[in-house]
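Peer 1: Need a 3D model of the sequence below.
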Amino acid sequence: MKYHVRKKAILLLEDGTIFHGKLIGDQEGTSFGEVAFNTGMTGYQEIFTDPSYYGQLMVTTNAHIGNYGTFSEEIESESIKIAGLICKNFSYNYSRVKSDLSLEEFLKKFNLVAISDVDTRALVSYIRENGAMNAVISTRVDEINTLKKELSEIPDMAGLELASKVSTKEPYFVGDENATYKIAALDIGIKKNILRNLAKRDCYIKVFPYNTTYQEMSSWNPDGYFLSNGPGDPEPLTDAINLAKEIIENDHPLFGICLGHQIIALANGVSTFKMHHGHRGINHPVKNLITGKGEITSQNHGFAVSRESLESNGEVEITHTHLNDNTVAGLKMKNKNCFSVQYHPEASPGPHDASYLFDDFIENIKKSKA
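Peer 2: Down below sits the predicted model:
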């Protein structure tokens, strides 16, 4: 059993509210970001490495974090993407045969500031009531006024373009080059398990940077196009929106997930908005309006597509709806080969109810090639 002398730490919200905790490990420091919470019981490693969480201080609602360590194959990108971690009970000791690092070692590897012993139930209730907001975690517990001043200079998530921070700098390939289908994927924060899901469906994927043009993508002559998940506000991503418009105009098979879903909406003149506190977890109920079936889904988004704006658009229809708050969870175009969902069918972490969407994408490609 390891014992630690724990340094005091705080979480300071932009409205001045303070939550007290203790430093995890010895990675002292200060980290800023928008505070967000995830309700998943498992999958912390995938969450921490998901590019969609870039710039966010992650609150885990599960009472115990770190108890099964980390495993090098269970990452969604090459590094931790959250800005900091806030949890209740942190497990320095872990138990799982295939783990190769403790969570403490994993966090230290990426120099992440993390705090525990926070009353996360009270914190999450506060966010639900008052909305997501910028915050700072720090071991500088005696410098409240200084931290408040520094925090006031951090930009709001609304209007913030973050895809460029997490996108690949150069194109790269995934899968078997002799596969049946070629997919051009726009990386605006793509997760590895999305690429795995496409590759195992006989796809060879070329992943392009966030600001790639239609001409650059189409010159590879792909069979289908994919717009990935990612962080930040979709509205500033004018290059991606223009790309989606051209793909749609040429009626190529197009599939979008999360941020990609919002980009497709904006390309159709449908507006998006910043949510009060977002959807983040692996048990979100969604209804498929086409089949009438329910799905339990993995979700991670702080922006959403406007239902009112979509319903007034004659070119697009709602295909999925979130049963908790009736927000738009999926859409498709009526006269084009294009559809998208707000949630994460690659289920990493999470349930596999929605994995059929990758099959639907392949079927759309087959029809377009027939």
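Peer 1: contacts, neighbours, all on C-alpha from now
Peer 2: Fine.
Peer 1: Residue 141 against residue 11, yeah?
Peer 2: No. The criterion here is Cα atoms under 8 Å, and residue 141 misses it with residue 11 at 9.3 Å.
Peer 1: correct me, but residue 52 touches residue 230?
Peer 2: Yes. Under the criterion of Cα under 8 Å, residue 52 makes contact with residue 230 at 4.1 Å.
Peer 1: quick revisit: compare residue 141 and residue 11 and say which is more crowded by neighbours.
Peer 2: Comparing residue 141 with residue 11 by other Cα atoms under 10 Å, the one with more neighbours is residue 11, at 27 against 15.
Peer 1: And the more buried one, how far from residue 289?
Peer 2: In this view, residue 11 and residue 289 are 41 Å apart by Cα to Cα, to the nearest Å.
Peer 1: now the helices for the protein?
Peer 2: 44-48, 103-109, 120-130, 144-152, 163-166, 192-199, 214-218, 238-249, 259-267, 307-311, 356-369 (DSSP state H).
Peer 1: Tell me, how many residues neighbour the nearest residue to residue 88 once chain neighbours are set aside?
Peer 2: Distances taken as Cα to Cα, 6 or more residues apart in numbering place residue 117 nearest to residue 88, at 4.6 Å, with adjacent residues excluded. Neighbourhood size, residue 117 [other Cα under 10 Å]: 19.
Peer 1: so what's residue 117 up against?
Peer 2: 20, 21, 22, 87, 88, 89, 90 (Cα atoms under 8 Å, 6 or more residues apart in numbering).
Peer 1: Enumerate every residue touching the second one.
Peer 2: Applying Cα under 8 Å, 6+ apart, we find residue 21 in contact with 8, 9, 10, 11, 115, 116, 117, 118.
Peer 1: now with 7 Å?
Peer 2: By Cα atoms under 7 Å, 6 or more residues apart in numbering, the contact set of residue 21 is 8, 9, 10, 115, 116, 117, 118.
Peer 1: What about the residues you listed, which one has the most neighbours?
Peer 2: Busiest of the contacts of residue 21 [other Cα under 10 Å] is residue 115, holding 31 neighbours.
Peer 1: Please give the structure of this sequence too, so both can be compared:
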Amino acid sequence: MSAFLLLEDGSRFEGPPTAGERCYATGEVVFNTAMSGYQEAVTDPSYRGQIIVFTYPHVGNYGVSIAAQESDRVHARAVVMREGVDREDAPTAEGGWLTWLGDCAVPALDGVDTRAIVRHIRDKGAMRGGVFLGDWDGEEARALVAAEPRIDGLDLACEVTPDAMIKINPGGTGPRIVALDTGIKDSIVAQLRDRDVRLELHPCTTSAEQLLAREPDAVFLANGPGDPAALDHVVESVRGVIGKVPVFGICLGHQLLCRAVGLETFKLPFGHRGSNHPVKQLATGRIDITSQNHGFAVVGPGGELTIEGDEPVRWETDFGAAELSHLNLYDRTVEGLVLPEVGAATVQYHPEAGPGPHDARYVFDDFLKMLG
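Peer 2: Presented below is the predicted three-dimensional model:
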């Protein structure tokens, strides 16, 4: 039976014939350039609604384990690989990658020319597509891809947020941090817990008044999936806490804070997804190699999508000046800012970086220093 990836523009990438039940998954097709961290990627809530094409030629070399999970389930719709490996004999493995994907009912397509797929997405942009395993009619497959909603304008945070508040390390001696959980990764939670923070994870529907009623020392804005422009209800909550307590955002949280102070976001052509993205900290000139996973970015102060120089340009907002603090050296998009008048700051990348690199974990220490 056939196995293939079909994109919304009609491009089709064939894999070798497959046995087993007929199945499919549709979503936005994106690529990840990391050499490791495949289990962390598919269990990251930020990949909700997406099909991941892994660019590294061998995926699954060291198996899977509970310790590598970023959440309690797989959020990616499907995976595409040059060669999938099902090893269970690696030192930390508790199971094989392909077997685990099958147990999680996640379609896995391998034996595909992933270089050709990535070149196509790089040139044409991320787009809807589907992985189809088994006997599928071409018209049927195209109709299923066409029926998949576009990520633009899609609120996916509501699908990954908890139903009720979750307390973590309530007996800690550190500050009380209240987080709006739009899909927080377990490795972010671990970094805060390691610093003895008393952490509360709140549903993303929680209002500013409810957050402030918890008497937090700071509000933390997490990563998550989807389009920040579709999350006006979260933006309203964020706007209601700015200036009242320190606020810090990562990834989607960065975008939400920026929108809360009046900045705009836009969809990147194919996003930043991998673990080798250089980011410059403008205050010190330090360059960190960072882990990234996002498809949207923040518009510059003059409406520009990229920043030409390495100077800390400024936006004027209702909450005082917002100053560029970090810059992506691949495409010169905004990677972070600070609002010194209200004690707020953001980074677009992932300083927790499960499984790595760990260059930027100091960001969590800097966040806690903001609290005094």
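Peer 1: picking that back up, looking at the helices of structure 1, which is buried most?
Peer 2: helix 259-267 (a mean of 28; mean count of other Cα atoms under 10 Å).
Peer 1: which bit of structure 2 covers that helix?
Peer 2: On structure 2, the counterpart of helix 259-267 of structure 1 by TM-score structural alignment is residues 252-260.
Peer 1: And that stretch against structure 1, how far off on average?
Peer 2: Taking mean Cα distance after the TM-score superposition for structure 1, the mean distance separating stretch 252-260 of structure 2 from the aligned residues in structure 1 is 0.4 Å.
Peer 1: Distance from the chain centre to that stretch, please.
Peer 2: 13 Å (Cα atoms, centre = their mean, to the nearest Å).
Peer 1: contacting residues around it?
Peer 2: 221-224, 228, 235-236, 238-239, 249, 298, 346-348.
Peer 1: Show me which of the residues you listed is closest to residue 97 of structure 2.
Peer 2: residue 224 (24.1 Å; Cα to Cα).
Peer 1: Return the residue of structure 1 aligned against that closest one.
Peer 2: In structure 1, residue 224 of structure 2 lands on residue 230 (TM-score structural alignment).
Peer 1: how about that match, what does it touch?
Peer 2: Here residue 230 of structure 1 is in contact with 51, 52, 163, 188, 189, 190, 259 (criterion: Cα under 7 Å, 6+ apart).
Peer 1: Also residue 138 of structure 2?
Peer 2: Taking Cα under 7 Å, 6+ apart as the test, residue 138 of structure 2 contacts no residue whatsoever.
Peer 1: That one maps to what in structure 1?
Peer 2: Using TM-score structural alignment, residue 138 of structure 2 sits opposite residue 144 in structure 1.
Peer 1: same thing with residue 183 of structure 2?
Peer 2: Under the alignment (TM-score structural alignment), residue 183 of structure 2 maps onto residue 189.
Peer 1: measure its match to residue 54 of structure 1 for me?
Peer 2: 9 Å.
Peer 1: do residue 46 of structure 1 as well
Peer 2: From residue 46 of structure 1 to residue 54 of structure 1 the distance is 13 Å (Cα to Cα).
Peer 1: picking that back up, so which of the contacts of residue 230 of structure 1 persist in structure 2?
Peer 2: For the contacts of residue 230 of structure 1, the subset whose aligned partners also touch in structure 2 (both residues aligned by TM-score structural alignment, their matches' Cα atoms under 7 Å) is 51, 52, 163, 188, 189, 190, 259.
Peer 1: Where in structure 2 does stretch 277-294 of structure 1 fall?
Peer 2: Under TM-score structural alignment, the match for stretch 277-294 of structure 1 is residues 270-287.
Peer 1: Could you tell me which residues within that stretch count as buried?
Peer 2: By 16 or more other Cα atoms under 10 Å, the buried positions in stretch 270-287 of structure 2 come out as 270-282, 287.
Peer 1: ok so, going back, from the contacts of stretch 252-260 of structure 2, which ones fall inside strands?
Peer 2: Among the contacts of stretch 252-260 of structure 2, the members falling in strands are 221, 249, 298, 346, 347 (criterion: DSSP state E).
Peer 1: now the residues you listed in a markdown table, with neighbour count?
Peer 2: Output for those, formatted as a markdown table (neighbours: other Cα atoms under 10 Å):
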| residue | neighbour count |
| --- | --- |
| 221 | 29 |
| 249 | 26 |
| 298 | 25 |
| 346 | 29 |
| 347 | 23 |
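Peer 1: Now check structure 1 for the residue matching residue 27 of structure 2.
Peer 2: In structure 1, residue 27 of structure 2 lands on residue 33 (TM-score structural alignment).
Peer 1: Run a quick neighbour tally on its match.
Peer 2: There are 24 residues near residue 33 of structure 1, going by other Cα under 10 Å.
Peer 1: correct me, but it touches residue 137?
Peer 2: No. Using Cα atoms under 7 Å, residue 33 of structure 1 makes no contact with residue 137, being 8.9 Å away.
Peer 1: circling back: which residues are in contact with the match of residue 27 of structure 2?
Peer 2: Residue 33 of structure 1 sits in contact with 55, 56, 57, 83, 134, 135, 136, where contact means Cα under 7 Å, 6+ apart.
Peer 1: how does it look with 6 Å?
Peer 2: 55, 56, 57, 134, 135 (Cα atoms under 6 Å, 6 or more residues apart in numbering).
Peer 1: Select from those residues every entry located in strands.
Peer 2: Using DSSP E, those in strands are 56, 57, 134, 135.
Peer 1: Report how many residues lie close to the counterpart of the second one in structure 2.
Peer 2: Residue correspondence, TM-score structural alignment: residue 57 of structure 1 in this structure matches residue 51 in structure 2. For residue 51 of structure 2, the tally of surrounding residues (other Cα under 10 Å) stands at 28.
Peer 1: same deal with residue 328 of structure 2?
Peer 2: 23.
Peer 1: ok, the nearest residue to residue 271 of structure 2 once chain neighbours are set aside to residue 327 of structure 2 distance?
Peer 2: Leaving aside its sequence neighbours, residue 271 of structure 2 sits nearest to residue 295 (Cα to Cα, 6+ apart; 4.1 Å). From residue 295 of structure 2 across to residue 327 of structure 2, the span is 16 Å (Cα to Cα).
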